[in-house]
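Q: below are the sequence and a predicted model for it; my questions follow.
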Amino acid sequence: MLTAYRDEVNAGEWGKAAERLNGFNDPDINARVKELGYDKRALLLAAVQEWNHRVRRPALDMNYKADVDAGRLEHAAGLLNGFDEPDIISRFGQLPIEKHLALLIACPATAKRVLEIGLRLQPKQKTRVWPVADFIAIWEKLHGRTMSPEEKLDLRRGCIGITSLNLADGAPNPPLGLSFDSFERARAVSRALNDILATAPTVAKYGEAVGAHPLLSQLTGVVSALPSSNPAEWRAVVFSKRFWSNQNLDWNKAKKPAKGAFKPDPNTGQVDMSGDKNLGRPDPSLGPGGEMVRFDYGWYDETTNSWWHANHSEPGMQVYQSTLAHYSQPLVNFDRQVFTVALAKK
């Protein structure tokens, strides 16, 4: 067997060599694959049969590790795409955080699965900081297109820009008509809406379906939340807004929390946000009229199970990818948080 295998390798008959190699035990397969070296392993990988996992896996692993060590991260990501999801997760777990992020940024469009799995593993420490340029690179890979100049201008607005960018609904600011007191309630509403939108209804059928739904029919603003176009072009998503409850225009009267403001409906959990004026908590240290940061928007990305937000607008903007607990941690600026369902362009 060994002589025949080596004859096939020397003749460049890589498909036959891979099939014959499968007849060896695992330690011998590993030894034979290792002695091939990087270039010949690449030829073996190009010819190995779909079913031949015992040969493919060690060959992939050795060349992947060689690429990572050599800094050939784009090629490494392509090889990583050849593994199943548990193996991809395992190999990401062996990388230092800096190389983990660098691999994601280098990930080619053909390895989008690797990118999505790698992002789901972030943040490892509750939050990760992304320079804006890296965020744009990742966004473009996930969306399969270049971010337009107009979209980049929108993004520059900071946390509200991230949410607005991903809604792509043409509105200057994210709509707050379908806001709720918990993420779970918002998720239930978004799932119900997506079930309706999946049927590609007309605008009239959309309204009828909402009116007949046991959950959606109890809410206000569901029909008007639909942008004025084909319902099939939209999907229901979730974002969050954190803000100060007292929106009194009188700076002195707005210093204390407004205990009864922006409270949820006891039955549905829906929060009426019509009184929100985007006013920040008064900050006496800044003098009369001075305010703390007015709000913090967080975009929920279901693909990565992450909340994307920012420190502030440009210049000096940084993008955060956080867990819900980290994004929602207590801050002196805010005493309210809502989870909003909106329709985003597919």
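A: Yes, it's here. Numbers count the residues shown, from 1 in each chain.
Q: going forward, measure contacts and count neighbours with C-alpha atoms only.
A: Noted.
Q: now stretch 15-24, how far from the centre of its chain.
A: How far stretch 15-24 lies from its chain's middle: 41 Å, per Cα atoms, centre = their mean, to the nearest Å.
Q: meant to ask about stretch 159-171, not that
A: The mean C-alpha position of stretch 159-171 is separated from the chain mean by 14 Å, Cα atoms, centre = their mean.
Q: ok, and what's touching it?
A: 151, 154-155, 172-174, 227, 239, 296-299, 308-313, 319, 342-345 (Cα atoms under 8 Å, 6 or more residues apart in numbering).
Q: go again using 7 Å as the cut-off
A: Here stretch 159-171 makes contact (Cα atoms under 7 Å, 6 or more residues apart in numbering) with 151, 154-155, 173-174, 296-299, 309-310, 312, 343-345.
Q: also stretch 19-32?
A: Outside stretch 19-32, the residues within contact range by Cα under 7 Å, 6+ apart are 5, 52, 54-55, 58.
Q: show the buried residues in those residues.
A: 5, 54-55, 58 (16 or more other Cα atoms under 10 Å).
Q: now the residues you listed in JSON lines, with distance to residue 198 and secondary structure?
A: Listed next are those as JSON lines, based on distance: Cα to Cα, whole Å; DSSP: H, G, I helix; E, B strand; the rest coil:
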{"residue": "5", "distance to residue 198": "53", "secondary structure": "helix"}
{"residue": "54", "distance to residue 198": "41", "secondary structure": "helix"}
{"residue": "55", "distance to residue 198": "42", "secondary structure": "helix"}
{"residue": "58", "distance to residue 198": "42", "secondary structure": "helix"}
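Q: and which of the residues you listed is nearest residue 134?
A: residue 58 (31.8 Å; Cα to Cα).
Q: ok, now which ones touch residue 211?
A: Taking Cα under 7 Å, 6+ apart, we find residue 211 in contact with residue 217.
Q: the structure to be compared is supplied as follows:
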Amino acid sequence: MLDRYGRPETRRRYSKGEFVDLWETATRRTMTRAERETLARGCVGVTMLRLGLSECAPPTNLAFGDPGTHRAIATAEAVLALGEVANVRVRNFRACVAEATEEDLRARLEHGLEQARATARDIWTGIPKERIKRMRDARFAAKLEGDRRTFARVSEYVLGLSDILATEPSDARCFLRSVAADPDLSLLRGLDRNLPAGCPRDWETVIFAKRFWSGQEHIRDEDGNFVRNAAGLRRTRSSETPDATGFVPDPMTGQVDMSGDFLRGKPGHTNFDYGFYDLRSDSWWHANHREFDNAQPMYVYQSSAERFFTGRPDFDRSVMCIGFVNRSVDRDDLDPAAGGSGVGWVRR
């Protein structure tokens, strides 16, 4: 990305209203109420809007990671996670103490704050400072390199899929037969799921990313049975430590089984983060959080790859996914001067 003077730029920030204006200018229509509500969901809403979704979360049947950097991230996270969770607990207690007006409640919170501080102190003093720095640096570098490699791999898959779509298959079955005949694409699992309706000649691929926490599990009782909620669904929870054996990329294809993702975040941290890749501007679009109120405004970000790939310590897993969109469904064929479909209408 370049700024107005042609200099490299790593991030631009837009208010929700500014993003809506950009979107409406590019699509030459008014954003519907349902689309505004989708956008208000934050990072996931921005990606859902690009995929033409309003209810279901972005599909992760075609999710990929980097086998080569997986171990380095898991090793660093095993050292740092407990301390980072403890730090958040201290900050939360401190905020509650500052807001407490009742004397008894304030006293209880101050006691909890001291206990939280003691726990955090014990965790961090047990790790040499040099090792903490080394693990933070290693995690940062591994996340950046892992996302670079994953993006390169996924881009190759997308190129192969786009070549097949360019032949204008007559229907989904014809498209899938061509996929099955490709030596690389035929190795991918679940490619037949979540395909859009309509003719494949109207389809296009979208690359999007998801960051999340690996420490997720089903809750079981003393006998090992699943604990269920009132609706009969299995209850889940997050742990303070990562799961090094979860969401491991396939060594050959890089594909990741996301069936164990229950949307549970690292305790005290953000549950997940989404963003999608815009080919025209070679940038990633994401958001800070969902819409709350004027005190916590939602912002949409346009970031360079380097800025987006570094992520945050909230997450120890990052996957890049392939989605399909039917351009003919509630989308207009914009001419090149207008920027084309998607959100590549801003300056590059």
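A: Good, I have the coordinates. Predicted model only: the values in this text are computed from it and were never measured.
Q: including distance to residue 80 of structure 1, could the contacts of stretch 19-32 of structure 1 go into a markdown table?
A: Output for the contacts of stretch 19-32 of structure 1, formatted as a markdown table (distance: Cα to Cα, whole Å):
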| residue | distance to residue 80 of structure 1 |
| --- | --- |
| 5 | 27 |
| 52 | 17 |
| 54 | 16 |
| 55 | 15 |
| 58 | 12 |
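Q: center of structure 2 - which residue?
A: Taking Cα atoms, centre = their mean, the centroid of structure 2 lies closest to residue 210, which sits 2.2 Å from it.
Q: quick one on the thing from earlier: tell me the one of the buried ones among the contacts of stretch 19-32 of structure 1 nearest residue 124 of structure 1?
A: Nearest to residue 124 of structure 1 among these, with distances taken as Cα to Cα, is residue 58, at 27.4 Å.
Q: where exactly do the helices run in the stretch 101-250 of structure 1?
A: Assigned by DSSP state H, counting those that start in this stretch, the stretch 101-250 of structure 1 shows helices spanning 112-120, 132-143, 149-155, 159-167, 183-197, 203-212.
Q: turn those helices into TSV, including distance to residue 249 of structure 1.
A: Output for these, formatted as TSV (distance: least, Cα to Cα, whole Å):
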stretch	distance to residue 249 of structure 1
helix 112-120	42
helix 132-143	34
helix 149-155	27
helix 159-167	22
helix 183-197	29
helix 203-212	37
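Q: residue 323 of structure 1: which of those is closest?
A: Residue 323 of structure 1 lies closest, by Cα to Cα, to one member of the helices of the stretch 101-250 of structure 1: helix 112-120, at 10.5 Å.
Q: relative orientation of that closest one and helix 132-143 in degrees?
A: Here helix 112-120 of structure 1 runs at an angle of 130 degrees relative to helix 132-143 (axes from the mean of the first three to the mean of the last three Cα atoms, to 10 degrees).
Q: residue in structure 1 matching residue 287 of structure 2?
A: Alignment note: residue 287 of structure 2 maps to residue 310 in structure 1; criterion TM-score structural alignment.
Q: separation between the equivalent of residue 217 of structure 1 over in structure 2 and residue 287 of structure 2?
A: Taking TM-score structural alignment for the superposition, residue 217 of structure 1 sits opposite residue 186 in structure 2. When distance is defined by Cα to Cα, to the nearest Å, residue 186 of structure 2 is 34 Å away from residue 287 of structure 2.
Q: those two: which has the busier surroundings?
A: residue 287 (27 against 14; other Cα atoms under 10 Å).
Q: ok, now which ones touch the more buried one?
A: Residue 287 of structure 2 sits in contact with 42-43, 299-301, where contact means Cα under 7 Å, 6+ apart.
Q: ranking by neighbours, what's the top pick from the residues you listed?
A: Counting by other Cα under 10 Å, top hit in those: residue 43 with 26 neighbours.
Q: who's the closest spatial neighbour of that residue, skipping the chain neighbours?
A: residue 287 (4.4 Å; Cα to Cα, 6 or more residues apart in numbering).
Q: columns distance to residue 177 of structure 2 on top of the contacts of residue 287 of structure 2, output as TSV?
A: Converted to TSV, the contacts of residue 287 of structure 2 look like this (distance: Cα to Cα, whole Å):
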residue	distance to residue 177 of structure 2
42	37
43	35
299	42
300	39
301	39
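Q: for those, which one is nearest residue 178 of structure 2?
A: Nearest to residue 178 of structure 2 out of these is residue 43 (Cα to Cα; 33.7 Å).
Q: the closest one pairs with which position in structure 1?
A: Per TM-score structural alignment, residue 43 of structure 2 is aligned with residue 159.
Q: what's the match for residue 256 of structure 1 in structure 2?
A: Using TM-score structural alignment, residue 256 of structure 1 lines up with residue 241 in structure 2.
Q: surely that match and residue 84 touch.
A: No - counting by Cα atoms under 7 Å, residue 241 of structure 2 stays clear of residue 84, with 10.3 Å between them.
Q: so those two - more neighbours on which side?
A: Counting neighbours by other Cα under 10 Å for residue 241 of structure 2 and for residue 84 shows that residue 84 has the greater number, 22 against 19.
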